[in-house]
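Colleague: below is the structure, and that's it, no one-letter string:
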């Protein structure tokens, strides 16, 4: 209940005639004996017997003045809903997430990087559905039949069966393989010891048991450069940019390229492209060669940059044996 400000009392001989004067008189109240104004509440009877209705809104400026009938008809025509019918729904506030801490941010970044690198470098290796024993029997059968074409038999002198078995473990993705399963093979040795024969046998085996993406081609590097010479375009090397490939007799291509320096650059571009595929997609490339690994970095062959890359994307295996060129007209590396 609030006290209204004191308003000077009208003279006794002056009787309020207008509504404004009546309201002003009621608002002021009758003075008490101590000079304080009489407290007046809305809806009470003033000492002067005047009743002050509570719904007039004249004392409370916050109370809306009732609209007239004309106002209500105008609102209906204009489609304005009365305030009492308007339901105001307060906006739903979404809970604000807690600010991420530096430790949590570092943990998220680490987990994302670890997952991405795991998918990149630990791609599941294809493994044959055949057992290792079955694969060994098939490989031995292939070796025997290929040698029978030359009237030869399997022996330690002709075929290094230890390396053949280790390579079988390698192509099987076996955990006991002594070689790095993620890098290619650089098989080097003297001319005629059977390096090409080794990869020809595995290429035959993979054609029979592996899906197309895991099958291997064995292509002499000299034949690659012959195609460039015939087609007069480096586009001839495009088919050798992808897929599992063995570049046979690495170094022999220089016979074709030495008269045309730009062709040598084209072969170097192919090597560089496949090296990048190894780094990005783990695409493996195998090689056979008469060149020692240390010779690859010499300026006469592939230079320091390319020569050093051979160490990164391949592992060197020395294949020894007595040359059998004089026993056969077939070329076996």
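Modeller: Yep, it's here. Here the structure is a predicted model, which means the values were calculated and not measured.

Colleague: going forward, measure contacts and count neighbours with C-alpha atoms only.
Modeller: Fine.

Colleague: ranges for the helices of the stretch 151-300 of the chain?
Modeller: Applying DSSP state H, counting those that start in this stretch to the stretch 151-300 of the chain gives helices spanning 161-172, 195-209, 221-231, 254-257, 261-281.

Colleague: columns mean neighbour count and distance to residue 76 on top of the ones you listed, output as CSV?
Modeller: Below are the helices of the stretch 151-300 of the chain laid out as CSV (neighbours: other CA atoms under 10 Å; distance: least, CA to CA, whole Å):
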stretch, mean neighbour count, distance to residue 76
helix 161-172, 17, 86
helix 195-209, 19, 85
helix 221-231, 17, 88
helix 254-257, 18, 95
helix 261-281, 16, 73
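
Colleague: tell me which of these sits nearest to residue 122.
Modeller: With CA to CA as the measure, helix 261-281 is the member of the helices of the stretch 151-300 of the chain nearest residue 122 (10.5 Å).

Colleague: list the contacts of the closest one.
Modeller: 120, 225, 228, 234, 237, 240-242, 254, 257-258, 283-285, 302, 306, 309, 313 (CA atoms under 8 Å, 6 or more residues apart in numbering).

Colleague: just the buried residues of those.
Modeller: Buried subset of these (neighbour count, 16 or more other CA atoms under 10 Å): 225, 228, 234, 237, 240-241, 254, 257, 283-285, 302, 306, 313.

Colleague: restricted to strands, list the residues you listed.
Modeller: In this view, the buried ones among the contacts of helix 261-281 that belong to strands under DSSP state E are residue 285.

Colleague: buried set for stretch 132-141?
Modeller: For stretch 132-141, using 16+ other CA under 10 Å, the buried residues are 135-136, 139-140.

Colleague: could I get the buried ones among the contacts of helix 261-281 as JSON lines with distance to residue 103?
Modeller: JSON lines is the format used below for the buried ones among the contacts of helix 261-281 (distance: CA to CA, whole Å):
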{"residue": "225", "distance to residue 103": "56"}
{"residue": "228", "distance to residue 103": "57"}
{"residue": "234", "distance to residue 103": "52"}
{"residue": "237", "distance to residue 103": "50"}
{"residue": "240", "distance to residue 103": "47"}
{"residue": "241", "distance to residue 103": "44"}
{"residue": "254", "distance to residue 103": "57"}
{"residue": "257", "distance to residue 103": "58"}
{"residue": "283", "distance to residue 103": "37"}
{"residue": "284", "distance to residue 103": "39"}
{"residue": "285", "distance to residue 103": "42"}
{"residue": "302", "distance to residue 103": "48"}
{"residue": "306", "distance to residue 103": "42"}
{"residue": "313", "distance to residue 103": "37"}
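
Colleague: among the buried ones among the contacts of helix 261-281, which one lies nearest to residue 105?
Modeller: residue 283 (33.8 Å).

Colleague: below is an additional structure, to be compared with the one above:
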């Protein structure tokens, strides 16, 4: 039995027949350039010129006829058709770079433009009803004087955004006066109005200065980084009740600190950057003048408060004797 042959690793042996190549070139070089171009379908100069002239004349005929699209006659459109065209135009329009930047700027810096949301007549009736119900619940009679009525009317105009209001609508209200004429009661009536009307942009939180200082002290002593009352009450609109009744200076780790001054600093930042207003009631200023009030504020919180004070507040004296009891 013959064993299978192992393939040879030697290069193949050339055959006796030599490889042959065509002796003639693939392209007949005996033809002229014109014949070669014609064979390849390339037009000569005269044919190309005739084609160019025909193309130019065709374009001229098209341009002389104007656009294929006829303008839409707006007068014949229905209201829905007009609205659809406006919506499509706005959707397809690409804003310019400047418009895009200005749009982002509007989103970054909020301007507190207030619009009147309720007529003064309606708001007055609602507030009188609120006062009546609250006084009846406490078994008290109405006690408005003419001066107090003027303050109440102006505060109503402020909260509903009435342009006739004598107070700056972007500031908070600092209402001061003697003990018991109804400063806190006034704000709580406005708080109820804002909830039931409703006027959501003017709703506010409330904290008394004594409650805040207690929370501040507990937070410092607990070393709890969460639940910082300064952060909590630096958000949203806020009523700071009974300013001046709290303990002003707290000794914290041998450092004398003023919690209300710290809070007012944060409230000023919230007002300046985001338009968050602070309302205040206070029994300070017993001299019935803004000068007496400012003197007491500087004495309690330092001269720095006056700069913030003028920016943040409309100062309102609520006259009258105490109605408590």
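Modeller: Received, thanks. The structure displayed is predicted, hence computed values, not measured ones.

Colleague: once they're superposed, tell me the TM-score.
Modeller: Remark: TM-score between the superposed chains equals 0.59 [TM-score structural alignment, normalised by the length of the second structure]; 228 aligned residues with a CA RMSD of 3.7 Å.

Colleague: for residue 125 of the first structure, find the nearest of the helices of the stretch 151-300 of the first structure.
Modeller: The nearest among these, by CA to CA, is helix 161-172 at 9.0 Å.

Colleague: equivalent range in the second structure for that closest one?
Modeller: Aligning helix 161-172 of the first structure against the second structure (TM-score structural alignment) gives residues 149-160.

Colleague: hmm, back to that, restricted to helices, list the buried residues of stretch 132-141 of the first structure.
Modeller: 135-136, 139-140 (DSSP state H).

Colleague: nearest to residue 73 of the first structure, of the helices of the stretch 151-300 of the first structure?
Modeller: helix 261-281 (77.6 Å).

Colleague: and residue 240 of the first structure, what pairs with it in the second structure?
Modeller: Checking TM-score structural alignment: residue 240 of the first structure goes with residue 233.

Colleague: of the buried residues of stretch 132-141 of the first structure, closest to residue 205 of the first structure?
Modeller: residue 139 (6.6 Å).

Colleague: show me what the closest one aligns to in the second structure.
Modeller: Checking TM-score structural alignment: residue 139 of the first structure goes with residue 127.

Colleague: and its match, what does it touch?
Modeller: Contacts of residue 127 of the second structure by CA under 8 Å, 6+ apart are 189-190, 193.

Colleague: tabulate those residues (TSV), appending distance to residue 203 of the second structure.
Modeller: Shown next, in TSV, are the contacts of residue 127 of the second structure (distance: CA to CA, whole Å):
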residue	distance to residue 203 of the second structure
189	11
190	9
193	9
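
Colleague: which of these are also in contact in the first structure?
Modeller: Retained in the first structure: 189-190, 193, out of those (criterion both residues aligned by TM-score structural alignment, their matches' CA atoms under 8 Å).

Colleague: from the residues you listed, which is closest to residue 34 of the second structure?
Modeller: residue 193 (97.5 Å).

Colleague: give the equivalent position in the first structure for the closest one.
Modeller: Checking TM-score structural alignment: residue 193 of the second structure goes with residue 205.

Colleague: name the nearest residue to that match, sequence neighbours excluded.
Modeller: Closest residue to residue 205 of the first structure apart from its sequence neighbours, by CA to CA, 6 or more residues apart in numbering: residue 139 at 6.6 Å.

Colleague: distance of the one you found relative to residue 116 of the first structure?
Modeller: Remark: distance between residue 139 of the first structure and residue 116 of the first structure (CA to CA, to the nearest Å) = 37 Å.

Colleague: can you tell me what sits against stretch 289-298 of the first structure?
Modeller: 186-191, 195, 248-251, 301-308, 316, 333.

Colleague: would you mind checking the residues you listed for buried ones?
Modeller: Neighbour-count burial (16+ other CA under 10 Å) applied to the contacts of stretch 289-298 of the first structure gives 186-191, 195, 248-251, 301-302, 306-307, 316, 333.

Colleague: and the contacts of the match of helix 161-172 of the first structure?
Modeller: 116-120, 123-124, 163-167, 169, 186, 190, 194, 199, 202, 316, 318.

Colleague: what's the mean deviation for it versus the first structure?
Modeller: Taking mean CA distance after the TM-score superposition for the first structure, the mean distance separating stretch 149-160 of the second structure from the aligned residues in the first structure is 0.7 Å.

Colleague: gap between that stretch and the chain center?
Modeller: Its chain's C-alpha centre and that of stretch 149-160 of the second structure lie 28 Å apart, by CA atoms, centre = their mean, to the nearest Å.

Colleague: ok, stretch 40-59 of the second structure next?
Modeller: 63 Å.

Colleague: let's check: the centremost residue of the second structure is which one?
Modeller: By CA atoms, centre = their mean, the mean C-alpha position of the second structure lies nearest to residue 107, the distance being 4.3 Å.

Colleague: now do the same for that one: helix, strand or coil?
Modeller: helix (DSSP: H, G, I helix; E, B strand; the rest coil).

Colleague: so which bit of the first structure is the longest helix that the second structure contains matched to?
Modeller: Counting by DSSP H, the longest helix found in the second structure is helix 45-64. Counting by TM-score structural alignment, helix 45-64 of the second structure pairs with no residue of the first structure.

Colleague: which residues sit against that helix?
Modeller: Counting by CA under 8 Å, 6+ apart, no residue sits against helix 45-64 of the second structure.

Colleague: state the next helix or strand along the chain beyond it.
Modeller: Next along the chain after helix 45-64 of the second structure, taking DSSP states H and E as the criterion, comes helix 79-92.

Colleague: tell me the buried residues in whatever helix or strand residue 70 of the first structure lives in?
Modeller: Using DSSP H and E, residue 70 of the first structure maps to helix 69-78. Residues of helix 69-78 of the first structure classed as buried: none (neighbour count, 16+ other CA under 10 Å).

Colleague: in the second structure, what range does that helix match?
Modeller: Using TM-score structural alignment, helix 69-78 of the first structure pairs with nothing in the second structure.

Colleague: chain center to that helix: distance?
Modeller: 63 Å.

Colleague: brilliant, that's me finished.
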